[in-house]
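Peer 1: Could you work out the structure for the sequence below:
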Amino acid sequence: MTEEPADKSSKGLGGLSPALQWVLLVAISAGIAASLIWLRAPAPLMLGPLIAGIIVASNGGKPRMPLSAFVFAQGVVGCMIARMVPLSIVGDILAHWQLFTVGVLAVIGASTLLGWLMTRLQMLPGTTALWGISPGAASVMTIMSESYGADVRLVAFMQYLRVVMVAGVAALVAKMFGVTAPHGGDAIAWFPDANWLSFGETLVVAVVGPLIARVLRIPAGAMLVPLVICIVLAHVGLMTVELPPWALAVSFAFIGWNIGLRFTRPLLLYVARMLPRAIACAAVLIALCGVVAWLMVVTIGVDPLTAYLATSPGGVDSIAIIAASTNCDVSFVMAMQTVRLLAVLFLAPVLTKFIAERVSYPNDRHP
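Peer 2: From the prediction side, this is the model:
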């Protein structure tokens, strides 16, 4: 395997103490998020920390992001979605199952075809494109790719590069359609009066939900299990989801940092030669999903922003946060994203393995 460049922790921000690195990361995140709020950009509380994470990590910083914090943040986002999505989401899926089936299979089919074509043309080493382009389930695709000879580092880079690009493009599309953040920077009541009992119940679900998902080994369950629990309990009147802005801001920051801090300088240097092709690959997939969204607009009259967010390839938590800051049909977006996420978890590994076994190359691990 090609050696990854050594991480010189003594250079750049790596020479600072972990505490100072975190202070710097939080300060940069706050500054960028405040700027995005002032610009009334969608999802500023996630995109700000995400950009800050890339800046810090690519300059040698290595703040350790606890996995438990990220899992908890996913649980909070699941609760947030439940607050916006009614129990009727199941009825919506069943009532429009043809639409969801076509939309989901179109996105998966487009990604599989693109990965196969790039693999056949050897635009990226071996089967890297095939594993790296799968729309969603980034951790699953990354782990499985190593078993089939692909370079896991490049696959991981492609997966999380796409997540970043999808989040950025989705925010830009929301801006293009005249959608802005619902509050200006000086209008957000960060510490409003809250029902602390309801808030405590919500936090319990955000913690217990991911634990249940882990025990039952439910893929992507850290967000999906709290979402289902909150929808059901709220529907029968046993709880009210309470999430003050400051709690959401912390959770959004955890998610943004988890993505941004993966883009370290050693990884960026390692894939520099492949970067244009990786960006082009992700851009083509995003464009193909945009075509699927356009077909939904012209055939069944879904509003453009809702259609685009519903078909965006991957980063379901990022899309949920962006959708929450717009006036799109959040229920439709999350229903489509959830169905596709489940489909990807079951179908994409099978399709990817099937194709990879037939187009593999002996130099998969050598960019």
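
Peer 1: Could you use CA atoms for every contact and neighbour count after this?
Peer 2: OK.

Peer 1: mind listing the helices for the stretch 51-200 of the chain?
Peer 2: Ranges of helices within the stretch 51-200 of the chain are 67-84, 89-95, 97-120, 128-132, 138-147, 152-176, 196-216, based on DSSP state H, counting those that start in this stretch.

Peer 1: Just name the most buried of these.
Peer 2: helix 128-132 (a mean of 31; mean count of other Cα atoms under 10 Å).

Peer 1: who are the neighbours of it, in terms of helices and strands?
Peer 2: helix 97-120, helix 138-147, helix 152-176, helix 330-359 (3 or more Cα pairs under 8 Å, 6 or more residues apart in numbering; DSSP states H and E).

Peer 1: rerun at 7 Å
Peer 2: Judged by 3 or more Cα pairs under 7 Å, 6 or more residues apart in numbering; DSSP states H and E, helix 128-132 is in contact with helix 97-120, helix 152-176.

Peer 1: Please give the structure of this sequence too, so both can be compared:
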Amino acid sequence: MQGLTIRGMRWALLVALSVLLAAGFELAGLSAGLLLGPMVAAIIFALRGSAMKVHTRLFQAAQALIGILIAHSITGDIAATVIADWPIFLGCTVATLSASACLGYLLSRWQVLPDTTAIWGSMPGAASAMTIMADSFGADSRLVAFMTYTRVVCVAGVASVLAALLTGTAHGNVVAELFAPVSWTVTVVSLGVAIVGAVGGVALGVPAGALVGTLLLGAALNLAGLAAVALPGWLLAIGYALVGWRIGLNFTRETVRMAKRALPRVLMAVAALLCFAFAIALALTRLADIDLLTAYLAVSPGGMDSVAIIAASIKVDLPFVMAMQFLRFAVVLIAGPAVARIAARRFVGE
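Peer 2: Purely as a prediction, here's the structure:
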């Protein structure tokens, strides 16, 4: 009973700190405060040895909610954009994946991180899939997770600061957005889509299946005009918090202790990857005639769910961002493990 009470108090404190930080980030003009607040709060608790974790089912539920958020933005214009500009989309995807693989190979070759850990940790997106594949290949999955989620946190932070610098204000009226009216019929249908899509995606064994399954089902219904999908802002905020806690609580004291010596070099590697992504974004602004913030979010090597949350909270071309992110996500899931294996085998062979 006492253990349950202590655990409950910890979660209550985490919720309270998350709300305070989220409000602070929003007032400071940073985007996605509803994601960054819980994420930072969870990191603080994790590094203090709280031994807390977000249950997998809850995280899958949060992914399903984010899937609805993305599906809502998928329109016929996205398909037309991808078809019309497919060389740009494919080129950016290949460039990001190639840069990540090369960076990981160099970090391994220079022994910044042990064995093939850096190769797997440098793969953009599909964090859970890369962690699982790394473990099966003999790399240290804890360090891979550390590097992956460090990159996600950095991407989210840079995107928020960039949004504030480029737009002057990174968000609108947060309270109004949280309680903006959404039809109960649409909400119920969307929750049904989320449940069916999440269960189906997980059952099929697709990495991030709850997110992908819900996204595909919701987008198909949306594009076909059979059903509109949307959720109230307050419900999405719960999903944001769960995603932020899941990421932040992965920063355990044990993992950080193991990675302490490599942390400066890991941060340098992440910075190099972000600079490369920014260079691609600059080129994209000329090739696709889009604004810099949209281009950066489209090619940023963070998780698709966190990027979706950030993109939805600021004025960017959300369909373009999610089209690029989804295409890269698909390519990483299909080709990422193979690319990592090839680089890893070559490194081990030397």
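
Peer 1: Of all the helices of the stretch 51-200 of the first structure, which one is nearest A324 of the first structure?
Peer 2: helix 67-84 (7.9 Å; Cα to Cα).

Peer 1: quick one on the thing from earlier: what's the closest of the helices and strands packed on helix 128-132 of the first structure to V208 of the first structure?
Peer 2: Checked against Cα to Cα, the stretch from those lying closest is helix 152-176, at 26.5 Å.

Peer 1: mean deviation of that closest one from the second structure?
Peer 2: The superposed helix 152-176 of the first structure is, by mean Cα distance after the TM-score superposition for the first structure, a mean 1.1 Å from where its aligned residues fall in the second structure.

Peer 1: and that helix, which stretch of the second structure?
Peer 2: On the basis of TM-score structural alignment, helix 152-176 of the first structure is assigned to residues 141-165 in the second structure.

Peer 1: what residues does the matching stretch touch?
Peer 2: Residues from elsewhere that reach stretch 141-165 of the second structure, judged by Cα atoms under 7 Å, 6 or more residues apart in numbering: 29-32, 117-118, 120-122, 127, 131, 134-135, 170, 247, 251, 255, 259, 266, 270, 293, 300, 302-303.

Peer 1: again, only using 6 Å
Peer 2: Applying Cα atoms under 6 Å, 6 or more residues apart in numbering, the set of residues contacting stretch 141-165 of the second structure from outside is 30-31, 117, 121, 131, 134-135, 170, 270, 302.

Peer 1: Export those to TSV and append columns for distance to R286 of the second structure.
Peer 2: Shown next, in TSV, are the contacts of stretch 141-165 of the second structure (distance: Cα to Cα, whole Å):
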residue	distance to R286 of the second structure
L30	26
S31	25
T117	36
G121	31
T131	35
A134	37
D135	40
A170	23
V270	25
G302	23
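
Peer 1: Now for those residues: which two are most distant?
Peer 2: D135 and A170 (38.3 Å).

Peer 1: hang on, the earlier thing: mind putting the helices and strands packed on helix 128-132 of the first structure into TSV with distance to A69 of the first structure?
Peer 2: Below are these laid out as TSV (distance: least, Cα to Cα, whole Å):
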stretch	distance to A69 of the first structure
helix 97-120	30
helix 152-176	19
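
Peer 1: With respect to P63 of the first structure, which of the ones you listed lies nearest?
Peer 2: helix 152-176 (18.0 Å).

Peer 1: Show me what L87 of the first structure aligns to in the second structure.
Peer 2: So L87 of the first structure corresponds to G76, using TM-score structural alignment.

Peer 1: burial of the closest residue in space to its match that isn't next to it in sequence, as a residue count?
Peer 2: Spatial nearest neighbour of G76 of the second structure, chain neighbours left out: L223 (6.2 Å); criterion: Cα to Cα, 6 or more residues apart in numbering. L223 of the second structure sits with 17 neighbouring residues when counted by other Cα atoms under 10 Å.

Peer 1: for the one 3 residues further on, same thing?
Peer 2: Applying other Cα under 10 Å, we find 10 residues neighbouring L226 of the second structure.

Peer 1: go on, A176 of the second structure?
Peer 2: That count, for A176 of the second structure with other Cα under 10 Å as the rule, works out to 10.

Peer 1: how near is the counterpart of it in the first structure to P244 of the first structure?
Peer 2: Counting by TM-score structural alignment, A176 of the second structure corresponds to I188 in the first structure. Going from I188 of the first structure to P244 of the first structure by Cα to Cα, to the nearest Å gives 11 Å.

Peer 1: Mind listing residues that contact stretch 75-89 of the first structure?
Peer 2: For stretch 75-89 of the first structure, using Cα under 6 Å, 6+ apart, the contacting residues are 206, 222-223, 226-227, 230-231, 331.

Peer 1: let's go with 8 Å and repeat that
Peer 2: Contacts to stretch 75-89 of the first structure, defined as Cα atoms under 8 Å, 6 or more residues apart in numbering, come from residues 202-203, 205-207, 209-210, 222-228, 230-232, 235, 241, 243, 248, 251-252, 317, 320-321, 324, 330-332, 334-335.

Peer 1: Show me how far stretch 331-349 of the first structure is from its chain's centre.
Peer 2: Distance of stretch 331-349 of the first structure from the chain centroid (Cα atoms, centre = their mean, to the nearest Å) equals 13 Å.

Peer 1: how many other residues sit next to G302 of the second structure?
Peer 2: Neighbours of G302 of the second structure (other Cα under 10 Å): 26.
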